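Student: With the input below, show me the fold.
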Amino acid sequence: MKHIALKVIALVALAAPVAPAYGQFNLKKAIGATAKAVQAFTLTDAQMAAYVKESVDWMDKNNPVLPEDDEYTKRLRRLTEGITEADGIPLNFKVYNVVDVNAFACPDGSVRVFAALMDLMDDDELLGVIGHEIGHVLKHHSKNAFKNELLTGALKDAVASTGGKAAALTESQLGTLATSLQSAKFSQKQENEADDCGYDFLVSKGKNPWGIVMSFEKLQGLEGDAGASQSYIQKMFSSHPETQKRIDHMKKRCEQDGIARPEK
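Tutor: Purely as a prediction, here's the structure:
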């Protein structure tokens, strides 16, 4: 597998008449407080939804969202045509024109894909990443991680003091919540569950699940590449010895289901 440096990718991107120069993904640094014990209060689904919405709105406001007539957005719309919901959760997709190699899906169905990742992945690989991220939503991993941040993290006291009203949070606090959505870390078990759930989701939408395998192979090939952003690779492959097992498992499912690998 060829090691692809992001510097090379950036040069390729400059050759295409697409988006303006990348920005830097903007997330406030988490408030410097240690994790605290869960306080004796709970959050309703409505309160959770309000926090997620405000956090996503904050990210969309503070990062360069590419417009509908941009080539990156057109490509994402084409790839996700017909993918409008996941188990009743309405999905919405946007592209951030930033240099980070990343993508994430939020509990409310907001899926954000970074332009640098789109430069790195072909269509099948990109759909594989999207399917995996939606798998985290379907398995409630994203929701549980977000709720844990609200109940035990740096914002616990702020949430408790406002009775769970998201509107009372400051810009810095909303930035902290946005961080928890974008950079949530999942266990190896959760990653495996998202792989399988993402596989089933893509098949249900008439998409080729080989994209999951191919995206993993692409990212695996970038491990150790000094020119590549390591954050998403580390997030996807929290336990590197398990990476090949995950690839092999997804291959086996595709082969058992008689699904042909897309030709390059």
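Student: contacts and neighbour counts: CA atoms only from here.
Tutor: Fine.
Student: Quick one: the helices in the stretch 1-150 of the chain, in order.
Tutor: Per DSSP state H, counting those that start in this stretch, the stretch 1-150 of the chain carries helices over the ranges 6-15, 45-62, 71-79, 115-120, 123-138, 141-152.
Student: For the comparison step, fold the sequence that follows:
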Amino acid sequence: MIKFFPMLLAVLYGLALYRFSVWRTSRELDTNSTELADTKLKALTDQMARALDIERIKVHIYEIEPVNGLAAQDGRIFITRGFYNRYRAGDVSAEEMASVIAHELGHVALGHSRRRMIDFSGQNAMRTALAMILGRFIPFIGPYLASFAMSLLAARLSRADEFEADAYASALLVKSGIGTAPQKSLFEKLEHLTGARGAAIPAWIMSHPKTHVRIAAIEANEAKWQGAAK
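Tutor: Just a heads-up that it's a prediction; the model follows:
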């Protein structure tokens, strides 16, 4: 029993981190966000709401500068102030912003937001346990190896979620009459908008798939849907 005690501690540590992370994220979003009020974007979200047969899609502005969209564990959709400012400046079209909202809706509908929080706790528990085990056999280096291994696993899971959310967004955009052109054109802009330089980073380290791979997946889905419709 004693030899399993470190593993038990690791699990309890992961659960504690999970609960703290949920509380901290929820409090941060509550404090630093307001509901989006934009006539043009509302018209597009209303189109998507009709396609989903729901009354409305509520979107919030999260008051931070990095360009991003996110889906909270409680199902709320957020666009950062930095992203909204780029839209207001004309760098991003209303339809492209709608594609971001559709993507975040995909994360909610497919359970990614909640699962990512659970994965976070499990990954931290596994990271701690693995660091303890490897630390006994490979002092000093073991914990770093454990952290690197878990980071690779988290990146792989994240990429899978992104592909699924992309596919959901594509289907919703097509059904609502917006189409996937804005989704694909936004991907072409993202590296510039976010300041990321994904081309220099190996794909297996990245948390998001590379742009050309995401666009190719969208086009493959479109071809499949068109073939099924004939």
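Student: before we move on, the earlier item: now tabulate the helices of the stretch 1-150 of structure 1 in a markdown table and tack on mean neighbour count and distance to Gln220 of structure 1.
Tutor: A markdown table is the format used below for the helices of the stretch 1-150 of structure 1 (neighbours: other C-alpha atoms under 10 Å; distance: least, C-alpha to C-alpha, whole Å):
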| stretch | mean neighbour count | distance to Gln220 of structure 1 |
| --- | --- | --- |
| helix 6-15 | 14 | 14 |
| helix 45-62 | 17 | 28 |
| helix 71-79 | 16 | 23 |
| helix 115-120 | 21 | 13 |
| helix 123-138 | 25 | 13 |
| helix 141-152 | 20 | 23 |
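Student: between the ones you listed, which gets nearest to Met214 of structure 1?
Tutor: helix 123-138 (5.5 Å; C-alpha to C-alpha).
Student: Show me which residues of stretch 73-93 of structure 2 are buried.
Tutor: By neighbour count with 16 or more other C-alpha atoms under 10 Å, stretch 73-93 of structure 2 contains the buried residues 73, 75-84, 92-93.
Student: Show me which of these is closest to Ala146 of structure 2.
Tutor: Gln73 (27.0 Å).
Student: mind checking what that closest one lines up with in structure 1?
Tutor: Matched by TM-score structural alignment, Gln73 of structure 2 corresponds to Pro107 in structure 1.
Student: Apart from its chain neighbours, what residue comes closest to its match?
Tutor: Lys143 (5.2 Å; C-alpha to C-alpha, 6 or more residues apart in numbering).
Student: what do you get for Gly179 of structure 2?
Tutor: That would be Leu173: by C-alpha to C-alpha, 6+ apart, it lies 4.9 Å from Gly179 of structure 2.
Student: residue contacts, the one you found?
Tutor: Residues counted as contacts of Leu173 of structure 2 (C-alpha atoms under 8 Å, 6 or more residues apart in numbering) are 48, 99, 102, 179-180.
Student: Structure 2: which residue goes with the residue nearest to Pro107 of structure 1?
Tutor: By TM-score structural alignment, Lys143 of structure 1 lines up with Arg114.
Student: got the contact list for its match?
Tutor: Here Arg114 of structure 2 is in contact with 72-74, 108 (C-alpha under 8 Å, 6+ apart).
Student: Distance check, the residue nearest to Gly179 of structure 2 against Leu44 of structure 2.
Tutor: Distance, Leu173 of structure 2 to Leu44 of structure 2, by C-alpha to C-alpha, to the nearest Å: 10 Å.
Student: go on, Gln73 of structure 2?
Tutor: Gln73 of structure 2 is 24 Å from Leu44 of structure 2, by C-alpha to C-alpha.
Student: so which of the helices of the stretch 1-150 of structure 1 gets nearest Asp248 of structure 1?
Tutor: helix 123-138 (14.9 Å).
Student: Which elements pack onto that closest one?
Tutor: strand 103-105, helix 188-204, helix 210-222 (3 or more C-alpha pairs under 8 Å, 6 or more residues apart in numbering; DSSP states H and E).
Student: what inclination does that helix have with respect to helix 188-204?
Tutor: Angle of helix 123-138 of structure 1 versus helix 188-204, following axes from the mean of the first three to the mean of the last three C-alpha atoms, to 10 degrees, is 120 degrees.
Student: outside of helix 123-138 of structure 1, which residues touch it?
Tutor: 79-80, 86-87, 103-107, 109, 111, 117-118, 142-143, 190-191, 193-199, 201-202, 208-215, 262.
Student: Please tell me how far it is from the chain's geometric centre.
Tutor: Distance, stretch centre to chain centre, for helix 123-138 of structure 1: 8 Å (C-alpha atoms, centre = their mean, to the nearest Å).
Student: Please apply the same query to stretch 140-158 of structure 1.
Tutor: That offset, for stretch 140-158 of structure 1, works out to 17 Å (C-alpha atoms, centre = their mean).
Student: do stretch 207-216 of structure 2 as well
Tutor: With C-alpha atoms, centre = their mean, you get 13 Å for stretch 207-216 of structure 2.
Student: Repeat that for stretch 92-104 of structure 2.
Tutor: So, by C-alpha atoms, centre = their mean, the centroid of stretch 92-104 of structure 2 is 14 Å from its chain's centroid.
Student: Report the contact partners of the residue lying closest to Pro66 of structure 2 once chain neighbours are set aside.
Tutor: Nearest residue to Pro66 of structure 2 in three dimensions, chain neighbours excluded: Gly82, at 5.4 Å (C-alpha to C-alpha, 6+ apart). Shown in contact with Gly82 of structure 2 (C-alpha under 8 Å, 6+ apart): 63-68.
Student: Of the residues you listed, keep whichever come out buried.
Tutor: Buried among the contacts of Gly82 of structure 2 (16+ other C-alpha under 10 Å): 63, 67-68.
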